[in-house]
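**Q** only geometry, no sequence info:
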């Protein structure tokens, strides 16, 4: 008989108990399409010379495809990369207060643009503007969807068809090929570069002034550093020069923080308050980096300039929704209690976690990982590691950390790639890094209350370890 004619029909497969149970979970339309897809693949395989698959095999394939389709694309992972504010993993994890606030805002109607006191229309920026002014010393504030949008909006509002003077050494590129010169061009402003890559002086700015100058701008080099024979003009001097010529002075901090990080042993990072106190008229910074909140671009500074920016029609295109504002408000409120900030702000807690505490976690979990990889030609040991802050923040500074180093025995280095892939294939993926011939798993971002579940995930590797896909047929 023609093997194609022996394949079960769509209705026959739908009547199988295991497939019928999938209909209850996922719906008939989805499962029916999965059945048709499985049969089409089987026909193609048979035509290519493969044997006729049994009904059990088809049912298993349909179930696997259903699970794959039902798995969210935006999945939680364990961040063991050693980069705390990892751009590809969502940057700052939100504190519980922010999670609760965004869930409440998502679940119910809320006063987004409604003034409860007067019963009239409100301004969504009012949700956070008072807090931002309190924490930065600004006269006014507004919020857009990220810091790139904040820079774009202020340039488009205040410098369209005019010139913006910037030091050549501050024309940064950040992730995704975003470049300051490009955003200026798109905003309609003309870039005027002054100085050299490593040294720029006040007279360089003064000589570049012209009737077409719209502002002086300083871009904080948050994602790289130039060391050695260098010079940058202090913010206060740039502010004085700008104001003497009736021009605004603007600072783009990029990864901004609202507190002095030194009190927790971290390197200094300039704050919006410092820049405003030095004479800046506008400061822009991110909400989801060192600040530890949701993705947002924050603009703080002079009331008249913020008012102009808010009147730009593009402000509506770049505004944030109630979910972001709810989370941002909750995070900003935490900064009002600086003594407990490191205990409540998740990102700051991860950045300040002592190496001894991380190493103790590694000692507790080491037997689990060793057992999971026992069938493989690898050595597993606890290692002293160096974490980085990430997302362009304090790029040369490293945080003493600890975790695991998995090294292949002999010349079987390919096994590390298989283990790394298997870790990513777990129900909750584990993301580490391969560096200097070792698979490194930095435990800085693994919270103590996550350890039991994490250990259970690792134990699943022991089952995978017996398979040819992980052991390479060993």
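**A** Looks like it arrived, so ask away. Here the structure is a predicted model, which is why all the values come from computation and not from measurement. Residues are numbered from 1 along each chain as shown.
**Q** please make it C-alpha for all contacts and neighbour counts, starting now.
**A** OK.
**Q** check which element follows the longest helix along the chain along the chain.
**A** The helix spanning the most residues in the chain, taking DSSP state H as the definition, is helix 28-47. Note on helix 28-47: by DSSP states H and E, the next helix or strand toward the C-terminus is helix 55-70.
**Q** rewinding a little: got the buried residues for the longest helix of the chain?
**A** By neighbour count on 16 or more other CA atoms under 10 Å, the buried set for helix 28-47 is 31, 32, 34, 35, 38, 39, 42, 43.
**Q** how about the last one: what's its closest non-neighbour residue?
**A** In space, and not counting its chain neighbours, residue 43 is closest to residue 4: 6.3 Å by CA to CA, 6 or more residues apart in numbering.
**Q** the closest residue to residue 469 other than its chain neighbours in helix, strand or coil?
**A** With CA to CA, 6+ apart as the criterion, residue 469 has its nearest non-adjacent residue at 7.5 Å, and that residue is residue 418. On the three-state scheme (DSSP: H, G, I helix; E, B strand; the rest coil), residue 418 is labelled helix.
**Q** below is an additional structure, to be compared with the one above:
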């Protein structure tokens, strides 16, 4: 049995055809490091009784596998078949083709981000989006930051630093990652003043709490939970009148925020941004990567003087958007100017609007083909209940259809889920009632799933 002498040196391995091919793909430094690590492992194996010739033969292939695994990003495309359209852990909204093209163009060349092509002087990056936002929401002015939490933070800081911010106890929300509204308010430098109770808040509660130290009233749309039963809240128009009478601004945080009426897609009606502006809010904040269907961003629309004050806040520079997201947002917002074709062009609304019958027909087509690719598992068509996700309409579901998959053994669904996650294009479903469910609402093309499973 051959021993250590059977092992080649690193230099010898680098000179081989395999070594040169790996250098061309990964660079000399990474290949050298991988070969050294594998040589060390081979020596340890030989000390434990392994054959040196066998270990030498395996070396380049094992090093190549190590390099390929290290080069494969975990931030790679996958199929979201969880049944949650806007899945926070999977990147939320898929961008429209127009937004992708605009972002690519912005990455590939210089562009007039802060340059006035007409006058030749310095421009403002928000100008690329301001007009669109005002047209679509009816607001006097608009500004943009990197997400909605940042929008709330800078608005609170600008309007109420060192002063009281009134908010209903029933609206002190917590969003993902244990990120709580009271914590945002504390970081913004405002003093939280809770009014009303968890389930019932009345106009008199706000009026009693207003005083010389009041900086603003904050209304928070409870988009990620629902309080039902014996409840009461002050409607936005009435709350706006209370704020005006007290001489303080009303900040309405819509969270997910929508530019269109969701009831057109059979969903529960949610307040649109334009409605929130029309109801008298001085400022309205909402997200770009949720119901709007664009990249991550936070929008603030409303009174011109308040927007100007926010833009003067030093935090604005720290929270501003880069050229890539601005380009993608501009393209996304332009789609809303043609509402008749919006569901065709905007993936988020297209997925939400897909009728169950269409999805069920897709599941029926796919079931025998998927079963052929996974012979150890049963594959059946099933009804599903999709969700919007990202805190929008948390108790509402959308009738959908999918594939119910199971195999031998109680851990079969978990084993299959792990296999699908390990694919070059991972397929992500959810386990329910002892089976792995693939909800097909967000599957555009049959071949996407079949191609992924073939991997």
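**A** Sure, I can see it. Please read these numbers as outputs of a predicted model, since none were measured by experiment.
**Q** any chance you could map the strands in the stretch 51-200 of the first structure?
**A** 78-79, 140-144, 163-167, 173-174, 178-179, 190-194 (DSSP state E, counting those that start in this stretch).
**Q** which one of those strands is the most hemmed in?
**A** Of all these, strand 140-144 has the most neighbours on average by mean count of other CA atoms under 10 Å, namely a mean of 26.
**Q** average offset of that strand relative to the second structure?
**A** When the second structure is superposed, strand 140-144 of the first structure averages 0.4 Å from its matched positions, counting by mean CA distance after the TM-score superposition for the first structure.
**Q** elements contacting that strand?
**A** Using 3 or more CA pairs under 8 Å, 6 or more residues apart in numbering; DSSP states H and E, the elements in contact with strand 140-144 of the first structure are helix 126-136, strand 297-301, helix 303-311.
**Q** just so I know, which of the ones you listed lies nearest residue 394 of the first structure?
**A** Comparison of those against residue 394 of the first structure by CA to CA identifies strand 297-301 as nearest, at 18.9 Å.
**Q** and the angle from that closest one to strand 140-144?
**A** 160 degrees (axes from the mean of the first three to the mean of the last three CA atoms, to 10 degrees).
**Q** surely the residue nearest to residue 469 of the first structure is in contact with residue 464?
**A** No: counting by CA atoms under 8 Å, residue 418 of the first structure does not reach residue 464; the two are 10.4 Å apart.
**Q** which of those two has more neighbours?
**A** residue 464 (19 against 16; other CA atoms under 10 Å).
**Q** which element is the more buried one on?
**A** helix 451-465.
**Q** show me what counts as buried in that helix.
**A** Those would be 451, 454, 455, 457, 458, 459, 461, 462, 464, 465, for helix 451-465 of the first structure by 16+ other CA under 10 Å.
**Q** could you point out which element follows it?
**A** helix 468-471.
**Q** please point out which parts of that following helix sit buried.
**A** 470, 471.
**Q** what stretch of the second structure does it fall on?
**A** Using TM-score structural alignment, none of the residues of the second structure align to helix 468-471 of the first structure.
**Q** which secondary structure elements does that helix contact?
**A** Helix 468-471 of the first structure makes packing contacts with helix 414-424 when contacts are defined by 3+ CA pairs under 8 Å, 6+ apart.
**Q** that older thread, list the contacts of the helix holding residue 464 of the first structure.
**A** Applying CA atoms under 8 Å, 6 or more residues apart in numbering, the contact partners of helix 451-465 of the first structure are 365, 368-369, 371-376, 422-423, 426-428, 470-471.
**Q** out of those, which sit inside helices?
**A** Reading helices off those with DSSP H, I get 365, 368, 369, 371, 372, 422, 423, 470, 471.
**Q** alignment lookup: the residue nearest to residue 469 of the first structure to the second structure.
**A** Aligning on TM-score structural alignment places residue 418 of the first structure opposite residue 415 in the second structure.
**Q** how near is its match to residue 180 of the second structure?
**A** Noted for residue 415 of the second structure: a distance of 36 Å to residue 180 of the second structure, by CA to CA, to the nearest Å.
**Q** so which bits of the longest strand along the first structure are buried?
**A** Once the first structure is assigned using DSSP state E, the strand that runs over the most residues is strand 393-408. Under the neighbour-count criterion of 16+ other CA under 10 Å, strand 393-408 of the first structure has 393-394, 398-408 buried.
**Q** ok, residue 86 of the second structure touching residue 390?
**A** Yes: judged on CA under 8 Å, residue 86 of the second structure makes contact with residue 390 at a distance of 5.7 Å.
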